[in-house]
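In: sequence? don't have it. structure:
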């Protein structure tokens, strides 16, 4: 029997995900925090999204739109319940505190120190709730970077990510999505899960602090490691890879095809399919290091053979032989490709009249299913049910 969506306790009781029973007070907005809390909600947590009377900034970030609502907001706020509260209003602030008292986890991305005047900062709340898991997301920490605006583009710029993105003779370029925000949200999610595990053993909460710049540097993995470990300053290489070859787009008879050879065995198979097996034994190309040193010589030799067939023809042949390759698709084509592979990339969130197609949660469980019971909420849409959940009067 489906849960009564007007009764949050009944909804929480019927949740089957691995985080069923966990209550999250979501005081975050824009992307990193909301992405994190949506992942928690997908896994069964009851998430109360506390917004200002103006609403989350991303509600106004259009185009594109779906039925007058910004798809940016819709993309990271399913399975949540919205209540609009003005913390400068005594009654609304009291409601915020009541929500937090029922929560196991609080997620916020206010300017550092911004919640202290409302008594919603970690120091104040932890004195009352030693078991509270409190997650703070900032742009650049709480020390010398406290005044820097916490926007993804700023973090891409100062982390080196933009300097690595683009053509060697072109200008630095941002990644086509707010990737640092997403990475930060995932790091915050990891920290929350670790803190909940610790709390289950000790009964104690924790204060997690995650920032965009640290997350970006962690997400740069081998590139930031090159700077830290080897004193190397990585540079823009377009679609090429500093350590792997061939690992980039190649022209074919009709359009470019990605070839992503990760080891010498794959290179041997590639050469066999291209009918140039001698390249695999040539000392200039036989090992990954040698191929990297002689990539300018190898590329035209491979391109000459690839010109004999179209990209999809080669893709089918390489796929059958286990040679990593891929056509370059649009985002919409990528969704269709995932569907063709049986990954079911689209899930419909919501019940009744409000049903919105969303991108499916990326993790699957044998023991439970991710639930998509709640469409991304309209501003303050769940005020009455949240008030009933709190035992407060509705109005």
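Out: That came through fine. What you see is a predicted model; the values in this text were computed from it and never measured.

In: For the rest of this, base every contact and every neighbour count on C-alpha atoms.
Out: OK.

In: show me the contacts for the closest residue to residue 294 other than its chain neighbours.
Out: Excluding the flanking residues, the one nearest residue 294 by Cα to Cα, 6 or more residues apart in numbering is residue 284, at 6.3 Å. For residue 284, the contact set (Cα atoms under 8 Å, 6 or more residues apart in numbering) comprises 290, 291, 293, 294.

In: Ranking by neighbours, what's the top pick from these?
Out: Most neighbours among the contacts of residue 284, by other Cα atoms under 10 Å: residue 291, with 24 neighbours.

In: Distance-wise, check residue 54 relative to residue 385.
Out: Distance of residue 54 to residue 385, given as Cα to Cα, to the nearest Å: 20 Å.

In: Out of those two, name the residue with the larger neighbour count.
Out: residue 385 (20 against 12).

In: Next, work out how far apart the more buried one and residue 96 are.
Out: Distance of residue 385 to residue 96, computed by Cα to Cα: 14 Å.

In: who's in contact with residue 36?
Out: Here residue 36 is in contact with 185, 186, 188, 189 (criterion: Cα under 8 Å, 6+ apart).

In: Check for me that the last one belongs to a strand.
Out: In other words, residue 189. No: using DSSP: H, G, I helix; E, B strand; the rest coil, the secondary structure at residue 189 is helix, not a strand.

In: ok so, going back, out of the contacts of residue 284, list just those in helices.
Out: Those of the contacts of residue 284 mapping onto helices are 290, 291, 293, per DSSP state H.

In: How is the closest residue to residue 227 other than its chain neighbours assigned, secondary-structure-wise?
Out: Nearest residue to residue 227, sequence neighbours excluded (Cα to Cα, 6+ apart): residue 233, at 5.5 Å. Under the three-state scheme (three-state DSSP), residue 233 adopts coil.

In: Comparison target below:
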């Protein structure tokens, strides 16, 4: 049974009503930077009341500038909407007691401290589960709690150690990281999935559990076909630039003015591509008639395609190929990508917050037909919700407390 208050009581203290499927659920968010905050923002968007417990110095990401919006880090703003911030010094017994009171009212706890970093405060899973056995407690680390416990949990390290960087970049060039902290994001998604699974199971068992994740395991899972190439097939993937190891054509191609991505996944798409290029015979050519044949003869096929693509601009080819259902896309900047999503009616930008503090943010990726997500709270200022959190703690019904 939940130790949190009902949705109506939470609304009375924290403000506007929540509409999402997790309305009435309380999350104690002891995480910082990216993987944990991204996870808890997804839960918050879905209606959970997320209490972001920060150190008195604040989440490290608050200082990660440029870029910024009115002096606030856009990195921080990207993963912290719909949350309520309170800053507490865990080394101070009175303030630590406030952390314990927040946990006592929560349904879910998310933390990404270094392994065993919370033991000295009595906030590790073993300690907390002794007095909150029904709590879903999620821990995110960089490389697990065994041999990798001392490795710093940075996404760039996971990209390097997982093999991701060995796959990224030109064939004969240096390895590159992805242009975003990809495995932080994937780990955050995995965390949200695991938490919801454990929370669902709790409804029948009445008992919580420890949900553990690390960047490296998420990275290897996220490498999907590339990691499976080695694990299942004994083949070690290598850098191929923009090419795909199993499909061709599947990369950017130069046109008369700029590159256009063409991504052919089957023989039917390839036949339509050839007709559009004015070379229908290529689809029947034994060098290119099957997926395996196109892979084996990709150098010659690329040359033939480039000769034909050079006759028109990328925008013209995009419209022509799109019309015959050949997967393709121009290479856009982030600004153009947002505008393209707007043109498609996907409404990628939403305002988080109300009144004099509305922050443009990127919308939650899931649509719910009955219980839509909402964006009632702008990313919080450090300790900006102390009064509300303390009022919530005062009004909550008595609950189990940590043993002295």
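Out: Here it is on my side, so go on. Worth saying up front: this structure is predicted, and the values here are computed from it rather than measured.

In: Give me the TM-score for these two chains.
Out: The TM-score (TM-score structural alignment, normalised by the length of the first structure) is 0.97; 389 aligned residues with a Cα RMSD of 1.5 Å.

In: still on that earlier bit, so which helix or strand takes in the residue nearest to residue 294 of the first structure?
Out: Residue 284 of the first structure belongs to no helix or strand when assigned by DSSP states H and E.

In: which position in the second structure aligns with it?
Out: When the second structure is aligned by TM-score structural alignment, residue 284 of the first structure is paired with residue 287.

In: ok so, going back, let me have the contacts of residue 36 of the first structure in a markdown table, adding neighbour count and distance to residue 138 of the first structure as columns.
Out: Shown next, in a markdown table, are the contacts of residue 36 of the first structure (neighbours: other Cα atoms under 10 Å; distance: Cα to Cα, whole Å):
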| residue | neighbour count | distance to residue 138 of the first structure |
| --- | --- | --- |
| 185 | 26 | 11 |
| 186 | 19 | 14 |
| 188 | 26 | 11 |
| 189 | 22 | 14 |
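
In: Of those residues, just say which sits nearest to residue 127 of the first structure.
Out: For residue 127 of the first structure, the nearest member of those is residue 188. The distance, counting by Cα to Cα, is 22.5 Å.

In: Aligned to that closest one, what sits in the second structure?
Out: Per TM-score structural alignment, residue 188 of the first structure is aligned with residue 191.

In: For the residue lying farthest from the centre of the second structure, which non-adjacent residue is spatially closest?
Out: The outermost residue of the second structure relative to its centre, with distances by Cα atoms, centre = their mean, is residue 281 at 43.9 Å. Excluding its sequence neighbours, the residue lying closest to residue 281 of the second structure (Cα to Cα, 6+ apart) is residue 274, at 7.4 Å.

In: And for the one you found, the neighbour number?
Out: By other Cα under 10 Å, neighbour count at residue 274 of the second structure equals 18.

In: when you align them, which residue in the first structure goes with it?
Out: That one, residue 274 of the second structure, aligns with residue 271 by TM-score structural alignment.

In: thinking again about what came up before, tell me who's in contact with the match of residue 188 of the first structure.
Out: 36, 39, 138, 140, 211, 213.

In: Could you single out the nearest of those to residue 23 of the second structure?
Out: Closest to residue 23 of the second structure, out of all of these and judged by Cα to Cα, is residue 39, at 16.1 Å.

In: Okay, the counterpart of the closest one in the first structure and residue 187 of the first structure: tell me how far apart.
Out: Using TM-score structural alignment, the partner of residue 39 of the second structure in the first structure is residue 36. According to Cα to Cα, residue 36 of the first structure stands 8 Å off from residue 187 of the first structure.

In: so where do the helices sit in the stretch 151-300 of the second structure?
Out: Under the criterion DSSP state H, counting those that start in this stretch, the stretch 151-300 of the second structure carries helices at the ranges 155-162, 182-205, 215-222, 225-231, 267-276, 291-296, 298-309.

In: closest one to residue 340 of the second structure among those?
Out: Comparing those by Cα to Cα, helix 182-205 comes nearest, at 22.1 Å.

In: The closest one vs the first structure, mean deviation?
Out: Its match in the first structure and helix 182-205 of the second structure itself, once the structures are fitted together, sit a mean 0.5 Å apart by mean Cα distance after the TM-score superposition for the first structure.

In: now that helix and helix 215-222, what's the angle there?
Out: 90 degrees (axes from the mean of the first three to the mean of the last three Cα atoms, to 10 degrees).

In: What is the distance between helix 182-205 of the second structure and the centre of its chain?
Out: 12 Å (Cα atoms, centre = their mean, to the nearest Å).

In: what do you get for stretch 255-267 of the first structure?
Out: 27 Å.

In: Could you work out the end-to-end span of it for me?
Out: By Cα to Cα, the extent of stretch 255-267 of the first structure from end to end equals 21 Å.

In: Over to stretch 125-132 of the first structure?
Out: Note: stretch 125-132 of the first structure ends 8 Å apart using Cα to Cα.

In: where does that stretch sit relative to the chain's centre, distance-wise?
Out: That offset, for stretch 125-132 of the first structure, works out to 29 Å (Cα atoms, centre = their mean).

In: who touches it?
Out: Contacts of stretch 125-132 of the first structure (Cα under 8 Å, 6+ apart): 101, 103, 104, 105, 106, 119, 199, 203, 204, 205, 206.

In: 7 Å instead?
Out: 104, 105, 199, 203, 204, 205, 206 (Cα atoms under 7 Å, 6 or more residues apart in numbering).

In: Which stretch of the second structure lines up against that stretch?
Out: Stretch 125-132 of the first structure covers residues 128-135 of the second structure once aligned (TM-score structural alignment).

In: Likewise for stretch 73-80 of the first structure?
Out: By TM-score structural alignment, stretch 73-80 of the first structure lines up with residues 76-83 in the second structure.

In: contacting residues around the matching stretch?
Out: 34, 37-38, 41, 44-45, 49-52, 61-62, 352, 361, 375-380.

In: Can you measure across that stretch, start residue to end residue?
Out: From start residue to end residue, stretch 76-83 of the second structure stretches across 12 Å - Cα to Cα.

In: re the thing from before, if we go to the second structure, which of the contacts of residue 36 of the first structure are intact?
Out: Retained in the second structure: 185, 186, 188, 189, out of those (criterion both residues aligned by TM-score structural alignment, their matches' Cα atoms under 8 Å).
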